[in-house]
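Peer 1: Turn this into a structure:
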Amino acid sequence: MDFLIAGLTAITWKQVVMWAIGGLLIYLAIKKDYEPALLLPMGFGAILVNLPLSGVINQTVQGIGEVNGIVDWLFNIGIAASEALPLLLFIGIGAMIDFGPLLSNPKMFLFGAAAQFGIFLTITVAVLCGFGLKDAAAIGIIGAADGPTSILVSQVLKSNYIGPIAVAAYSYMALVPIIQPAAIKLVTTKKERRIRMPYNPKNVSRATRILFPILVTVIAGIVAPQSVSLVGFLMFGNLIRECGRLDSLSQTAQKELANLVTLLLGITISASMKAEQFVSPYTLLIMALGLVAFVFDTIGGVLFAKFLNLFLKHKINPMVGAAGISAFPMSARVVQKMALKEDNQNHLLMHAVGANVSGQIASVIAGGIILGLVPGMIH
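Peer 2: Sure, this is the predicted structure:
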């Protein structure tokens, strides 16, 4: 009875707020179908770690002593000590991606790079808002629209805001169909959105498909050495897909491995969603800055396409530039849907897919560049 009373009296208003946040994430996952594989375990985990005297986190409980919680253990082993969970997820993501549309139209590489503009803009804004450089860099990477990259960068930089950053990253990924159309329409005209782009793909040989992940890893390792773990695991997954000898392993990476790691990652990240750290004005500011990063990544890609059109005979539909963010394949689908709404004969999907997979590579390289530059700038 005393233990029951102790549990009730230990409840704080901040914990109740976290229960509500957890419930909201679960609602969005189930009712709205927003990234359910991630938001549901994150939401349930947020409730778990904020129960009074919870046995899932490390703490001292009167009458019992030290309690070693499973969620804290998973976080320490899978994220804090080795970043294993985000990296393992990249193998599954790499196995899912077909780089064919990008290889058949290499200029789409440019849109992946242009669509990282919001990351570096937001880092500057976050510093001006009073965040330290490490925290600002971790917040800026939300604009990559890549949850595992956001988690990895914030953990390696030892940010104080891993929980809010993860929630912001995955929430905005889930809200791509809502955020991106508004951002695209803000900087394009109806005439520009109706530009047609015939799709005449070049044949991509098997040798090219096999060499591509190897060369990307080597080049990324030379240009941004800190990105090797990110890019390398992504490209390893793609090499499994393209080699033609490991079909069963490729399917396992795409399905069983990716699903299992996604679930574990979602509930594990809740270790950084404890009420004492999460419920603060900084969380709201981080959510706002994450939105800035996301919107300006989209706008950066669109404006870059419009800049290229000043010199090109065959114009690019600027909406394709918006697909340069890493939210694969959602962003490409958004562009296709918008194009068909403007002109039911305008099919931009494959162009957008090329830009989208380019954004996947660019986002992890951007994360590696940040990991390489920020510690040196601080010291």
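Peer 1: alpha carbons only for contacts and neighbour counts from here, please
Peer 2: Will do.
Peer 1: What are the contacting residues of stretch 112-128?
Peer 2: Residues outside stretch 112-128 that contact it (Cα atoms under 8 Å, 6 or more residues apart in numbering) are 133, 136-137, 139-144, 289-290, 292-301, 304, 321-325, 355-363, 366.
Peer 1: Proceed likewise with the subsequent sequence, for comparison:
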Amino acid sequence: ANPRTLLLGAAAQFGIFATVLGALTLNYFGLISFTLPQAAAIGIIGGADGPTAIYLSGKLAPELLGAIAVAAYSYMALVPLIQPPIMKALTTETERKIRMVQLRTVSKREKILFPVVLLLLVALLLPDAAPLLGMFCFGNLMRESGVVERLSDTVQNGLINIVTIFLGLSVGAKLVADKFLQPQTLGILLLGVIAFGIGTAAGVLMAKLLNLCSKNKINPLIGSAGVSAVPM
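Peer 2: Okay, the predicted model is just below:
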């Protein structure tokens, strides 16, 4: 209904790239040693997406999977504490009071076509990401189609809770003391909170930038939603 807000989500990903550069900077100055794949895995914490962080770190830096997962989910839980000070510092009271215009109603056909088209594009352009995005699209399609309501309700409630428990157990099994209690873990925790902060700031600033060239103003506070915090 409002495609330009896609830019808010895109801007929030600056936290990922800033974190990658931060990890490489720590390595350059000899403070904490991170390889490029490890830096990339740490950077994905800035996406505030737990499953993505686990998936990518498992591919690029399995030795850091436990620490990255703990950092990602911890900061996702702390979003209500991390984001408000940044949002308040970067916006004026007038901007925070902006009332956005009512969007048009999205048709059922559009809601159903969205996950299908998205998955096709991802499979063609980024096949490595297809399994991850495919699960997202499948869940979205189940909910919007309206023909499998019982299954959709189970997935959104009972199943997600069971999966979360097993996910926590499997990640916890990776937290072996001799691997977790390392200087690298402190670096990951530090870079993680920086990633969340930069991602939030970038989303808010992008909304302010869009307002400079648009009649229909966007409340800059929604820019922070680019830090998705999934699944929370």
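Peer 1: Need the TM-score from the superposition.
Peer 2: TM-score for the superposed chains, counting by TM-score structural alignment, normalised by the length of structure 2: 0.92, backed by 226 aligned residues with a Cα RMSD of 1.5 Å.
Peer 1: roughly how far apart are the most centrally placed residue in structure 1 and residue 324 of structure 1?
Peer 2: To find the centre residue of structure 1, average its C-alpha atoms and take the closest one (Cα atoms, centre = their mean): that gives residue 146, at 1.3 Å. In this view, residue 146 of structure 1 and residue 324 of structure 1 are 12 Å apart by Cα to Cα, to the nearest Å.
Peer 1: Determine the residues that are contacts of both of the two.
Peer 2: Applying Cα under 8 Å, 6+ apart, one finds that residue 146 of structure 1 and residue 324 are jointly contacted by residue 360.
Peer 1: Can you find the partner of residue 228 of structure 2 in structure 1?
Peer 2: Under the alignment (TM-score structural alignment), residue 228 of structure 2 pairs with residue 326 of structure 1.
Peer 1: a strand runs through that match, doesn't it?
Peer 2: No. Secondary structure of residue 326 of structure 1, determined by DSSP: H, G, I helix; E, B strand; the rest coil: coil, with no strand assignment.
Peer 1: you'd agree it is up against residue 142?
Peer 2: No. Under the criterion of Cα atoms under 8 Å, residue 326 of structure 1 makes no contact with residue 142, lying 10.6 Å away.
Peer 1: Specify which residue of the two has the higher count of neighbours.
Peer 2: Per other Cα atoms under 10 Å, whichever of residue 326 of structure 1 and residue 142 has more neighbours is residue 142, with 35 against 29.
Peer 1: And the more buried one? What does it align with in structure 2?
Peer 2: In structure 2, the residue matched to residue 142 of structure 1 (TM-score structural alignment) is residue 45.
Peer 1: Am I right that that match is in contact with residue 197?
Peer 2: No. Between residue 45 of structure 2 and residue 197 no contact is recorded; they are 11.3 Å apart, counting by Cα under 8 Å.
Peer 1: Neighbours of the residue mapped onto residue 156 of structure 1 from structure 2, how many?
Peer 2: The pairwise alignment with structure 2 assigns residue 156 of structure 1 to residue 59, based on TM-score structural alignment. As a burial measure, the neighbour count of residue 59 of structure 2 was computed by other Cα under 10 Å and equals 12.
Peer 1: Secondary structure element holding residue 59 of structure 2?
Peer 2: Per DSSP states H and E: residue 59 of structure 2 is located in helix 50-60.
Peer 1: What are the buried residues along the helix or strand that that helix is followed by?
Peer 2: For helix 50-60 of structure 2, the following helix or strand on the C-terminal side (DSSP H and E) is helix 65-77. By neighbour count with 16 or more other Cα atoms under 10 Å, helix 65-77 of structure 2 contains the buried residues 65-73, 75-77.
Peer 1: Out of those, flag the one nearest to residue 111 of structure 2.
Peer 2: Of all the buried residues of helix 65-77 of structure 2, the one sitting nearest residue 111 of structure 2 is residue 76; the distance, using Cα to Cα, is 27.2 Å.
Peer 1: List the contacts of the residue nearest to the closest one when sequence neighbours are not counted.
Peer 2: Sequence neighbours aside, residue 229 is the residue nearest to residue 76 of structure 2 in space, at 5.2 Å (criterion: Cα to Cα, 6 or more residues apart in numbering). For residue 229 of structure 2, the residues meeting the contact criterion (Cα under 8 Å, 6+ apart) are 47-50, 76-77, 79.
Peer 1: again, 10 Å this time
Peer 2: Contacts of residue 229 of structure 2 were listed using Cα atoms under 10 Å, 6 or more residues apart in numbering, and they are 45-50, 72-73, 75-79, 196.
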